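S.K.: I'll drop the sequence and a predicted model, then ask my questions.
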Amino acid sequence: MIVVPVSDVDRAKAFYADRLGFTVDHDTRVGDVVIVQLTPPGSGCSIVIGKGVGKMAPGSLSGLQLVVNDVRAARTQLLERGVAVGEVLFASHEGFRPAREDDDLNNTGFIFFDDPDGNGWAVQQITSRP
């Protein structure tokens, strides 16, 4: 489980559940403490957003990563759901460059987006593992 610091729990919950398609595992509110656990489809790792659950500043996380089988399809789905997501990039020893149609994106294809607070996410394509 990863705590993702947010400034507005309801806005973040809507983003992760409605825009990204994460499953809401639970939404617990006791007094001033709010704990919302969400899990990406097919993942064994969850995130927690809330109030009173961490000390990090909203938007301070960078480098959170999701893995998908098809990064181009994931980008299309995110765009259809209204998420501002960058172009598909190819990672090489020289850094990132825009992906070409003939690139093998297994382990090298990425897209990036931020949540409403600015927490940064990467989505990597992994279609096979050694």
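M.R.: Yep, it's here. Numbers count the residues shown, from 1 in each chain.

S.K.: For the rest of this, base every contact and every neighbour count on C-alpha atoms.
M.R.: Fine.

S.K.: In a strand, Ala17, correct?
M.R.: No: using DSSP: H, G, I helix; E, B strand; the rest coil, the assignment for Ala17 is helix, not a strand.

S.K.: Next, the contact list for the residue lying closest to Val4 once chain neighbours are set aside, please.
M.R.: Distances taken as C-alpha to C-alpha, 6 or more residues apart in numbering put Ile49 closest to Val4, at 5.4 Å, once the chain neighbours are dropped. Residues near Ile49 by C-alpha atoms under 8 Å, 6 or more residues apart in numbering: Val3, Val4, Pro5, Val6, Val9, Ala12, Lys13, Ile35, Val36, Gln37.

S.K.: at 10 Å instead, please
M.R.: 2-10, 12-13, 16, 27, 34-38 (C-alpha atoms under 10 Å, 6 or more residues apart in numbering).

S.K.: correct me, but Ala84 touches Leu78?
M.R.: Yes: Ala84 is in contact with Leu78 according to C-alpha atoms under 10 Å; the separation is 7.7 Å.

S.K.: ok, second structure coming up, stack it against the first:
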Amino acid sequence: MDFTLEVVTLPVSDVDAAIAFYRDGVGFHLDHDVDAGFGRVVQLTPPGSGCSVVFGTMPAMQRMEPGSLHGLQLVVADAVAARDGLTARGVACDDITSFDERDGSTFFGFADPDGNTWAVQQIRARAENPLIPRS
């Protein structure tokens, strides 16, 4: 039986500010922004990803302290291009660090306005072999 991770709940303090950061700054696609009657639900997906982030005002989404999620990881084929794209859109990023020459050893990070942190890992093989086939 397959278990696929498709949604991660992200604790944020300001839903509209989080949408602006993830959609306009980071470049995630806004999939849903709905009022469910007893709370708002927002879902965004990184380009090329099978996993989305969700946040909002539903009681279950408010259980974690905003900014308390650390170590989420994105993978890109080119860390320099990814970092340049993020900084051009106003996202403050850490410097790129390479631990050695092997593919997968290059990283940089950034944080959202609440302090949730992300690592961005370069895996050059993703350019030729994405996990999710491009259509």
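M.R.: Done, it's in. Because the structure is a prediction, the values reported are computed rather than measured.

S.K.: out of the contacts of Ile49 of structure 1, which are buried?
M.R.: Buried residues within those, counting neighbours by 16 or more other C-alpha atoms under 10 Å: 3-6, 9, 12-13, 16, 34-38.

S.K.: Out of those residues, list just those in strands.
M.R.: Val3, Val34, Ile35, Val36, Gln37, Leu38 (DSSP state E).

S.K.: What's the fifth one aligned with over in structure 2?
M.R.: Under the alignment (TM-score structural alignment), Gln37 of structure 1 pairs with Gln43 in structure 2.

S.K.: For its match, list the residues it contacts.
M.R.: 7-10, 19, 28-34, 52-56.

S.K.: in structure 2, which spans are strands?
M.R.: Counting by DSSP E, the strands of structure 2 are 7-9, 29-35, 40-45, 52-56, 72-76, 97-98, 106-111, 117-122.

S.K.: ok so, going back, can you match the contacts of Ile49 of structure 1 up with structure 2 and say which hold?
M.R.: Retained in structure 2 by both residues aligned by TM-score structural alignment, their matches' C-alpha atoms under 10 Å are the following of the contacts of Ile49 of structure 1: 2-9, 12-13, 27, 34-38.

S.K.: what's the single longest helix in structure 1?
M.R.: Scanning structure 1 for the helix with the most residues, using DSSP state H, yields helix 71-80.

S.K.: hmm, who's touching that one?
M.R.: Contacts for helix 71-80 of structure 1 (C-alpha under 10 Å, 6+ apart): 19-21, 67-68, 81, 83-89, 99, 105-106, 108-113, 123-127.

S.K.: from these, which would you call buried?
M.R.: In those, the ones that pass as buried (16+ other C-alpha under 10 Å) are 19-21, 67-68, 83, 85, 88-89, 99, 105-106, 108-113, 123-126.

S.K.: quick revisit: pipe the strands of structure 2 into JSON lines and attach distance to Met64 of structure 2 per row.
M.R.: Output for the strands of structure 2, formatted as JSON lines (distance: least, C-alpha to C-alpha, whole Å):
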{"stretch": "strand 7-9", "distance to Met64 of structure 2": "9"}
{"stretch": "strand 29-35", "distance to Met64 of structure 2": "20"}
{"stretch": "strand 40-45", "distance to Met64 of structure 2": "15"}
{"stretch": "strand 52-56", "distance to Met64 of structure 2": "11"}
{"stretch": "strand 72-76", "distance to Met64 of structure 2": "15"}
{"stretch": "strand 97-98", "distance to Met64 of structure 2": "30"}
{"stretch": "strand 106-111", "distance to Met64 of structure 2": "17"}
{"stretch": "strand 117-122", "distance to Met64 of structure 2": "14"}
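
S.K.: That'll do, ta.
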